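Student: One predicted model, sequence on top.
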Amino acid sequence: MTACPCGRLDARRRPLAYAACCGRYLDDFGGTPAPDAESLMRSRYTAFVRERADYLLATWHARHRPARLDFEPGVRWLGLQVQAHRPAGADRAEVAFVARYRDAGGRAHRLQERSRFVREAGRWYYLDAAA
């Protein structure tokens, strides 16, 4: 079993397999949308780990989506910690998280963000980072 990079655990506190976790969203974007903002955020982290620009761009809201996405060579993602998931009505939510990574030179970094998400036509999208 390949554990999902997002770090989600099952009821027994064991890591979920990629295929049973974020893999179903990344590998079947059209048929299996993430059911909530936290699942989308976790799957986007996994997409960064796997350098899946297609998924990241597809799940970025059209108002803020970049034309393209390049990955920094040599970055190694080390882990994700979800700090909070706050629904703000049926179609909006915020997810606070910390993602750790090492750059190509070996320096450790922490990306701490409160991401905003919106649901349109039954599908969640990353909107932006809350100020």
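Tutor: Happy to help now that I have it.
Student: For the rest of this, base every contact and every neighbour count on C-alpha atoms.
Tutor: Noted.
Student: To which secondary structure element type does the most centrally placed residue in the chain belong?
Tutor: Nearest to the mean C-alpha position of the chain, by CA atoms, centre = their mean, lies R44 at 2.4 Å. R44 carries the three-state label helix when classified by DSSP: H, G, I helix; E, B strand; the rest coil.
Student: Skipping its backbone neighbours, what lies nearest it in space?
Tutor: Of all residues not flanking R44 in the chain, L56 sits nearest, at 6.1 Å (CA to CA, 6 or more residues apart in numbering).
Student: try it against this one:
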Amino acid sequence: MKPSRVRAAACPCGGRPAGASHEDCCGRYLDDVADTPAPDAEALMRSRYSAFARGDAAYLLETWHPSHRPATLELEPGTRWLGLEVIRHDVQDASHATVEFVARSRRGGGAAQRLHERSRFVRELVAGQWRWFYLDGDLL
């Protein structure tokens, strides 16, 4: 008898590389934000999408730049995240980047919604470690 193989759950962000498991993609950042920061702005944006999909408000706050971070974050219950498309990742310099994306979601039994945003990110040295932070974004 062959041993059964349990397939790892796909990453909510779609995977990097495509189809990667959550553990091999965004999970490493969400599970260890203190010691495993996202290596670039796109990886941070993808991990933030995964945090929304998993209801992880603490990760979202931790990766939001302190100058723009809200005091609290209430995630909308009943929101189901349906998919992410990264359109563009532009690096301005070693410490600034933008990511344009479309995220699809559905609230309760309502119609699907699209969030098309160009997000700004900044990289800073924190406690001896370089970290990317979400600053803000423009809806497109």
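Tutor: That came in fine, so what should we check first? Computed from a predicted structure; not experimentally measured.
Student: Would you pull the TM-score for this pair?
Tutor: Here the superposed chains carry a TM-score of 0.94, computed using TM-score structural alignment, normalised by the length of the first structure; 128 aligned residues with a CA RMSD of 1.1 Å.
Student: Can you tell me what the residue nearest to R44 of the first structure aligns to in the second structure?
Tutor: With the correspondence set by TM-score structural alignment, L56 of the first structure lines up against L60 in the second structure.
Student: what's the neighbour count on that match?
Tutor: By other CA atoms under 10 Å, the residues close to L60 of the second structure number 22.
Student: so how much does the host helix or strand of it differ from the first structure once superposed?
Tutor: Secondary structure here is read from DSSP states H and E; on that basis L60 of the second structure sits in helix 57-62. Comparison of helix 57-62 of the second structure with the first structure after fitting gives an average deviation of 0.3 Å (mean CA distance after the TM-score superposition for the first structure).
Student: corresponding residues in the first structure for the helix or strand that comes right after that helix?
Tutor: The helix or strand immediately downstream of helix 57-62 of the second structure is strand 79-93, counting by DSSP H and E. Aligned by TM-score structural alignment, strand 79-93 of the second structure corresponds to residues 75-89 of the first structure.
Student: Give me the residues contacting stretch 76-89 of the second structure.
Tutor: With contact meaning CA atoms under 8 Å, 6 or more residues apart in numbering, stretch 76-89 of the second structure is reached by 12-14, 41-42, 49, 52-53, 97-108.
Student: re earlier: from what I see, the match of L56 of the first structure and R48 are in contact.
Tutor: Yes - the pair formed by L60 of the second structure and R48 meets the contact definition of CA atoms under 8 Å, at 6.1 Å.
Student: shared neighbours of the two, anything?
Tutor: Listed contacts common to L60 of the second structure and R48 are nil; contacts here mean CA under 8 Å, 6+ apart.
Student: For the nearest residue to V49 of the first structure once chain neighbours are set aside, the count of nearby residues, please.
Tutor: Sequence neighbours aside, W77 is the residue nearest to V49 of the first structure in space, at 5.9 Å (criterion: CA to CA, 6+ apart). A count of neighbours around W77 of the first structure, defined by other CA under 10 Å, yields 19.
Student: gap between D54 of the first structure and L40 of the first structure?
Tutor: When CA to CA, to the nearest Å is applied, the distance between D54 of the first structure and L40 of the first structure equals 14 Å.
Student: quick one: which of the two has more around it?
Tutor: Counted by other CA under 10 Å, D54 of the first structure and L40 do not tie: L40 has more neighbours, with 24 against 13.
Student: isn't the more buried one right up against W124?
Tutor: Yes - with contact taken as CA under 8 Å, L40 of the first structure and W124 are classed as touching, separated by 6.9 Å.
Student: Now do the shared contacts for the two.
Tutor: Common contacts of L40 of the first structure and W124 (CA under 8 Å, 6+ apart): A34.
Student: Run through the residues that contact the nearest residue to M1 of the first structure once chain neighbours are set aside.
Tutor: With CA to CA, 6+ apart as the criterion, M1 of the first structure has its nearest non-adjacent residue at 6.0 Å, and that residue is A17. For A17 of the first structure, the contacting residues are 1-4, taking CA under 8 Å, 6+ apart as the criterion.
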